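Engineer: Predicted model, plus sequence, below.
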Amino acid sequence: MSGGNVIQNWLKTIRLFFQTGSYLIVGGKILKILIIAFVSKVIIQVGRNLIKRMFDKQISIIPHARIDERKNNTLKSLVQSIMTYVVYFIAILIILGELGVQTTSILATAGIGGLAIGFGAQNLVKDIITGFFILFEDQYAVGDFVTIGDISGTVMEIGLRVTKIRGFKGDINIIPNGQITRVTNFSRSNSLAIIDMNISYDTDVSEAVKIMEDTANKYAEGNQDIVEKPQVLGITEFGDSKITIRAIVRTLPLKHWGVERELRKLMKEAFNKNGIAMPLPVTVVIHNNKS
């Protein structure tokens, strides 16, 4: 009996909803909200494209200035981020107005700062302030290779709230600016290639050093990635079954990995050509036979 009454009440409510034309009012509000959301997305997309064109045109004036290009890309990312947040904020205010919320009185009485705190946005404020300091101090820019915490990669975007870093495997890491406390930037100064080669204890060390020097110097000739003459420092370690000889080469930023790989290959080939074999682990077993 009670179940039947509930159903009848629901049917009555639905009938009144359509008879009084309330569905037109509700449907109109939903349609307006959808239009506002759609228009906001369009404005953001068009705005981001216009900002990109403006900054790309600016950098085309000095196409060979890498530092200017990095800063240009960073500012472009920041302006796009600001524009996106502003459009979303305005759209939310308009939608709240359509729902009957008195946004003007809220802003007048609480203020934007109080509204942010009321929504628990302390972390957001921290992210934005840290983001401005990152840009003001020029800690890193778009295109730089950095390590932040345990994440290493190329800076793809610096926004008001987050920094986006692309890792070696193409993964995109999104880091809130407020969580960035330590940054290592590998793109601001020349890099150092370190090449360690191992030889056995019965190998002539002087001969091995000479081969490494000749190989490194020959490789450095005409190589634009190398900025200083290679150096063979000498013995850096006596291992259980090996002697380690180290060479270093100063390169342009981020070019040291390729130089290290190529020199290891060339030095190994030179060792093979001169009869110097790479040492193998040796285990000594002492058998005490008391009988």
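Structural biologist: All right, it came through fine.
Engineer: Please make it C-alpha for all contacts and neighbour counts, starting now.
Structural biologist: Fine.
Engineer: which residues in the stretch 101-250 of the chain form helices?
Structural biologist: 103-118, 122-136, 205-220 (DSSP state H, counting those that start in this stretch).
Engineer: Turn the ones you listed into a markdown table, including mean neighbour count.
Structural biologist: Shown next, in a markdown table, are these (neighbours: other Cα atoms under 10 Å):
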| stretch | mean neighbour count |
| --- | --- |
| helix 103-118 | 12 |
| helix 122-136 | 16 |
| helix 205-220 | 17 |
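Engineer: For these, give me JSON lines that also has distance to F271.
Structural biologist: Shown next, in JSON lines, are the helices of the stretch 101-250 of the chain (distance: least, Cα to Cα, whole Å):
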{"stretch": "helix 103-118", "distance to F271": "67"}
{"stretch": "helix 122-136", "distance to F271": "48"}
{"stretch": "helix 205-220", "distance to F271": "7"}
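Engineer: can you tell me which of these comes nearest to Y85?
Structural biologist: Distance to Y85, taken as Cα to Cα, is lowest for helix 122-136 among those, at 11.7 Å.
Engineer: how close does D204 sit to N198?
Structural biologist: 12 Å (Cα to Cα, to the nearest Å).
Engineer: between these two, who's got more neighbours?
Structural biologist: N198 (21 against 11; other Cα atoms under 10 Å).
Engineer: which is the next helix or strand following the longest helix along the chain?
Structural biologist: Ranked by residue count under DSSP state H, the longest helix found in the chain is helix 22-59. Moving toward the C-terminus from helix 22-59, the next helix or strand (DSSP states H and E) is helix 66-98.
Engineer: dropping in the other structure now:
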Amino acid sequence: MFWSAALAADSTPRPTTLDDAQESATNAAGWVEENWSTWLNVGLRIALILVIAFVARHLVRRAITKLIERMNRTAQAVDGTALGGLLVNVERRRQRSAAIGSVLRSVASFMIMGSAGLMILSALKINLAPLLASAGVAGVAIGFGARNLVTDFLSGVFMILEDQYGVGDSIDAGVASGEVIEVGLRVTKLRGDNGEIWYVRNGEVKRIGNLSQGWATANVDVQVRADEDLDRVRAIITQVGVEMAKDEPWNERLWEPVEVLGLDAVYLDSMVVRVSARTMPGKALGVERELRWRIKKALEAAGIRLVGHPPEAALETAAGDPAAGMSAPSVLANPDSPQSQAASSIPPPAPAAAQPPVQK
């Protein structure tokens, strides 16, 4: 009982005197006075780092935006001309520029703000070695886990930067083919021939055949009778090409004069004349249809008839010997022939006759 009362008396808080409070205030003021310059220095460094980072980020992003706008103005200046056909249309150039600008702005922001964050941590006297080591290990783990995503992203970046294809192009990507309707950093959307939409991962594309860049070739086969005058046919087709090159809009879609290459095939009752023309990319099919239309009308007006493909299968069947598929008669079919008797199986031996028992 005595010890409990003593412990209770010792645990009661002692009244704080004025001298103790003054001493505590003096110590706190001295500590603040000793460290305020350090705090002010660190705060000013952090503020300066943030200001420089935001200003640099704004200037870099603005420079990238100006560059993209200049690229779009250049594309608009040549759109609708023959030079514009050699390059790309405005919509494709705009989307490609927007994608490149988005990637560049994201990379610039990440690098600038990341560097600013590391500098702020260094100003706060924080050891960055464990943090960088942990970030490296986490980066390796994420890289192994999301390697397909990283592959798709990097492939998409290089496809856009190298201008391998764009919106409106007809491409063959190996896994799918069709018209490009959207180009992304991870997935490319294609519109197939039957209207279906293909989502192709950029990392899965091993080869790309672009049918809409540079120039295209329109090829037309004209089949006439074998007794027609070839010089007259050539003259008529050449005149059709000259007249077509003067009309709208074929004067811009035809980049070279229509050329008669010569005979592509000769049959018993007909011959095929090959006609070719270099056109604007993506316009070869329309040029072929118009060229066939004009050539047919011109040849009919000149009294030259077009013929269809010869019935090659029927000709081959008629020319062949009907008995060619029948095998020659074999001597083995006659059972009385020596060959048939020699090839006959050996008969089994006759069973031995029973002998009478021997009597003793």
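Structural biologist: Nice, thanks for sending it over. Not measured: the values here are computed from a predicted model.
Engineer: Drop the TM-score for these two in here.
Structural biologist: In this superposition the chains share a TM-score of 0.61, using TM-score structural alignment, normalised by the length of the first structure; 212 aligned residues with a Cα RMSD of 3.4 Å.
Engineer: that older thread, helices or strands next to the longest helix of the first structure in the packing?
Structural biologist: Judged by 3 or more Cα pairs under 8 Å, 6 or more residues apart in numbering; DSSP states H and E, helix 22-59 of the first structure is in contact with helix 66-98.
Engineer: and the helix it packs on, what other elements does it pack with?
Structural biologist: Against helix 66-98 of the first structure (3+ Cα pairs under 8 Å, 6+ apart) you get helix 22-59, helix 103-118, strand 151-158.
Engineer: among the ones you listed, which is the most enclosed?
Structural biologist: Using mean count of other Cα atoms under 10 Å, the stretch among those with the largest mean neighbour count is strand 151-158, at a mean of 21.
Engineer: Mean deviation, it versus the second structure?
Structural biologist: The superposed strand 151-158 of the first structure is, by mean Cα distance after the TM-score superposition for the first structure, a mean 2.5 Å from where its aligned residues fall in the second structure.
Engineer: What does L185 of the second structure correspond to in the first structure?
Structural biologist: Under the alignment (TM-score structural alignment), L185 of the second structure pairs with L160 in the first structure.
Engineer: Let me have the helices and strands packed on helix 66-98 of the first structure in CSV, extended by distance to Q224 of the first structure.
Structural biologist: Output for those, formatted as CSV (distance: least, Cα to Cα, whole Å):
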stretch, distance to Q224 of the first structure
helix 22-59, 25
helix 103-118, 52
strand 151-158, 22
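Engineer: between the ones you listed, which gets nearest to M212 of the first structure?
Structural biologist: Evaluated over those, closeness to M212 of the first structure peaks at strand 151-158, with 31.2 Å, by Cα to Cα.
Engineer: The closest one versus helix 122-136: what angle between them?
Structural biologist: 90 degrees (axes from the mean of the first three to the mean of the last three Cα atoms, to 10 degrees).
Engineer: quick one: contacts for S189 of the first structure?
Structural biologist: Applying Cα atoms under 8 Å, 6 or more residues apart in numbering to S189 of the first structure gives the contacts 252-253.
Engineer: just S270 of the second structure next, same as before
Structural biologist: So S270 of the second structure contacts 223-227, 307, 310 (Cα under 8 Å, 6+ apart).
Engineer: Which pair of the residues you listed spans the longest distance?
Structural biologist: D227 and P310 (14.9 Å).
Engineer: okay, the two: which has more neighbours?
Structural biologist: P310 (13 against 9).
Engineer: if we look at stretch 144-164 of the first structure, which residues are touching it?
Structural biologist: With Cα under 8 Å, 6+ apart as the criterion, stretch 144-164 of the first structure contacts 70, 74, 77-78, 81-82, 124, 127-128, 131-132, 140-143, 165-168, 172-178, 180, 182-187, 254.
Engineer: out of the residues you listed, which are buried?
Structural biologist: Buried by 16 or more other Cα atoms under 10 Å: 70, 74, 77-78, 81, 124, 127-128, 131-132, 140-143, 165-167, 173, 175-178, 180, 185-187, 254, out of those.
Engineer: Skipping its backbone neighbours, what lies nearest the residue most central in space within the first structure in space?
Structural biologist: When Cα atoms, centre = their mean is applied to the first structure, the residue found nearest the centroid is I165 (1.1 Å). Excluding the flanking residues, the one nearest I165 of the first structure by Cα to Cα, 6 or more residues apart in numbering is V155, at 4.5 Å.
Engineer: And for T65 of the second structure?
Structural biologist: Closest to T65 of the second structure by Cα to Cα, 6+ apart is G101, at 6.8 Å.
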